[in-house]
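Visitor: Only the shape, not the letters, is given here:
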């Protein structure tokens, strides 16, 4: 499971790249995000709505887009309300407080869908939402640490260095979790790095000692022509306004996968997945 210290740290792209890597390495892989909030979505061939991110991840995994990848999609329709899409179909319009109560009934459905796709695949790459340190939302959570615990998934925590405060965001996120949740985080990925990595290395050592979690990669800031779904990301991308063809998307995903191969400890990731001789 990929979680982040905040929204827009690059969780979706890290998931996309890892899915392509696992697929290239011969595994049957599948993306999963239990709940996504986005006003950008894609229609599958059968007319179901799924988020743009999970559609992209389906392409990365070389599987057909399916609403099981994104059982709950929240499409904002006001400052405090959303259209609730369940399994790809419009269900109901709710205000935020109403949805917080409503979602309790969705936990079982999410788990059943996960178990179904788990039985069909070698690996599932799960994407969290926002941050696991949103302590006001942790009750009955099935999106971040609640889902990681339900599915017994190891977690990689992604932090965005480009916006500043990366060490504070890592430390604050980890320290706001309870002990069992902290132990579930097996590695930290620092994303969107620019500059001389030798200047960063003392900080990497210090944050590892502070949180007792290894930093397993520093991913360079890279412009990728892959569509974003988040309002805080790069909207100067051509692909955000002009529809791409499948070959261009596939090529960019391959480029993303190679960037991750070159900058993260894949052997360590395979190790925490219990896969030998990867």
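Guide: Structure received. It should be emphasised that the depicted structure is a prediction, and the values quoted were computed from it without experimental measurement.
Visitor: Every contact and neighbour count from this point should use C-alpha atoms.
Guide: Noted.
Visitor: Neighbours of the nearest residue to residue 111 once chain neighbours are set aside, how many?
Guide: Nearest non-adjacent residue to residue 111, counting by CA to CA, 6 or more residues apart in numbering: residue 150, 7.4 Å away. Residue 150 has 13 neighbouring residues, counting by other CA atoms under 10 Å.
Visitor: Please look at residue 150 and residue 110 and confirm they touch.
Guide: No: using CA atoms under 8 Å as the test, residue 150 is too far from residue 110 to be in contact (10.0 Å).
Visitor: on that earlier part again, tell me the buried residues in the one helix or strand the residue nearest to residue 111 maps to?
Guide: Here residue 150 sits within helix 145-151, counting by DSSP states H and E. Within helix 145-151, the residues scored as buried using 16 or more other CA atoms under 10 Å are 145-149, 151.
Visitor: this is the other structure I want to compare:
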């Protein structure tokens, strides 16, 4: 059975996911077969495994850092928030039910056995499993029924590293406060602290670290610097407030609409590696005059379309599109680009139909069954944003409940394969000029040839030189992350904690 180590945090957005990613890569570099695990994740960034199951995007990234294929066992319970304080519950990769927060509070303990069974399957196949907690283990209003922090640590006998974010301030108070709110038997599982996102001279922290260690009898095992220019997907949408939106020199400006229920916003991270400045905007005044407007995925298409109308963003996007600005919609964003959205089963909200932006001659109807599959295929259309790309191979994954019907709009992609075997269906739509494009394919910009051709089509339209292909190696990004974190933490002590476990 695999050995375990767990990363918990004093709150959300302290960097648990990226620290787990780093540890996964470090253990892989050291020759171990390693896998990530998070029993319960609440996220709108999702990934589809080869089995056709949904998991949190962070666990897919962590699996990639491990050099292994993502599986539903890495995140057996996924909560996808919807409108009206409800969440869609994904269990072992498939939709289980949609319930309110209060209903889930009662339901969660019934899923503990499911979560532990997934962990045990991972332990049987690996040398090490790195477990990620969620939020804080000291949420005293939730801890009696939680199944992601101390309950998992105790059930699995996993030693815990507690991470705190020094960049937001108050890290020592949050670490001591978390320990103070834990029960005595829970404190025993905390074997070390990780102070994350530090800027400056770490030696200046010594007096505070001495107090922290004296007061809690738990050692600080590392001070990790604030990470910059890392082309690795982040889980928390708070990251959108911090990201700079480009890596290197840029010649294109891309504005991504920050919908209230935005999902899979990391679909566009790769654009920032290829000469584009990617910025997330939520107000009409922030749009400016971009080369491309992107409407991203959303868990709640109809409520977010209503938001676009109420905020004035819809009118601005329509005006700019009519003046020639390129517009791309992905998944829910693709549905929004059409003329009408129908929800006869009230899958997303109480609104059964709503006008879309009308930039594509399409209509979308929500069905009861969700489509979740990896896909591969090629570009079918050859104009505008897809100019010169006909026949270009693409791959990615689909997660959607809507089915989109095309009228005069032109199909954009031909899907030829899924994990189940050969396929033959069309995806996406474009207007005749190719200036407005929609697709259900998440991860499409991870295809380097397509990404470069897509951006070069915009460059040709703009009248600026095309860029030649540079090979972007994400593996090097994981190694870069691992090297930085390894140099910042006491791996000898972490290995000792891992090997000793909980006795």
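Guide: Noted; the coordinates are in hand. Note that the structure is a prediction, hence the values are computed from the model and not measured.
Visitor: Read off where the helix holding residue 150 of the first structure ends up in the second structure.
Guide: Mapped onto the second structure using TM-score structural alignment, helix 145-151 of the first structure covers residues 150-156.
Visitor: average offset between that stretch and the first structure?
Guide: With mean CA distance after the TM-score superposition for the first structure, stretch 150-156 of the second structure departs from the first structure by a mean of 0.3 Å once superposed.
Visitor: How about residues contacting that stretch?
Guide: 6, 39, 116, 137, 158-160, 186, 189 (CA atoms under 8 Å, 6 or more residues apart in numbering).
Visitor: Please name the residues that touch the closest residue to residue 222 of the second structure other than its chain neighbours.
Guide: In space, not counting the residues next to it along the chain, residue 222 of the second structure is nearest to residue 489; the distance is 3.9 Å by CA to CA, 6+ apart. Residues in contact with residue 489 of the second structure (CA under 8 Å, 6+ apart) are 194, 221-224.
Visitor: Same question for residue 157 of the first structure.
Guide: Counting by CA under 8 Å, 6+ apart, residue 157 of the first structure has contacts 2-5, 185, 187-189.
Visitor: Look at it and tell me its secondary structure.
Guide: Using DSSP: H, G, I helix; E, B strand; the rest coil, the structure places residue 157 of the first structure in strand.
Visitor: before we move on, what about residue 31 of the first structure?
Guide: strand.
Visitor: Tell me the residue in the second structure aligned with it.
Guide: Residue 31 of the first structure maps onto residue 36 in the second structure, by TM-score structural alignment.
Visitor: Need the counterpart of the residue nearest to residue 222 of the second structure in the first structure.
Guide: Using TM-score structural alignment, the partner of residue 489 of the second structure in the first structure is residue 264.
Visitor: need the helices for the stretch 101-250 of the first structure, in chain order.
Guide: 107-118, 145-151, 166-175, 179-184, 197-211, 246-263 (DSSP state H, counting those that start in this stretch).
Visitor: and residue 49 of the first structure, which of the ones you listed is closest to it?
Guide: helix 107-118 (16.3 Å; CA to CA).
Visitor: So which bit of the second structure is that closest one matched to?
Guide: So helix 107-118 of the first structure is aligned with residues 112-123, judged by TM-score structural alignment.
Visitor: With the first structure overlaid, how far apart is the matching stretch on average?
Guide: Here stretch 112-123 of the second structure, set against the first structure after superposition, deviates by a mean of 1.2 Å using mean CA distance after the TM-score superposition for the first structure.
Visitor: In the first structure, what residue corresponds to residue 190 of the second structure?
Guide: Mapped onto the first structure by TM-score structural alignment, residue 190 of the second structure lines up with residue 185.
Visitor: Pull the contacting residues for its match.
Guide: So residue 185 of the first structure contacts 154-157, 213 (CA under 8 Å, 6+ apart).
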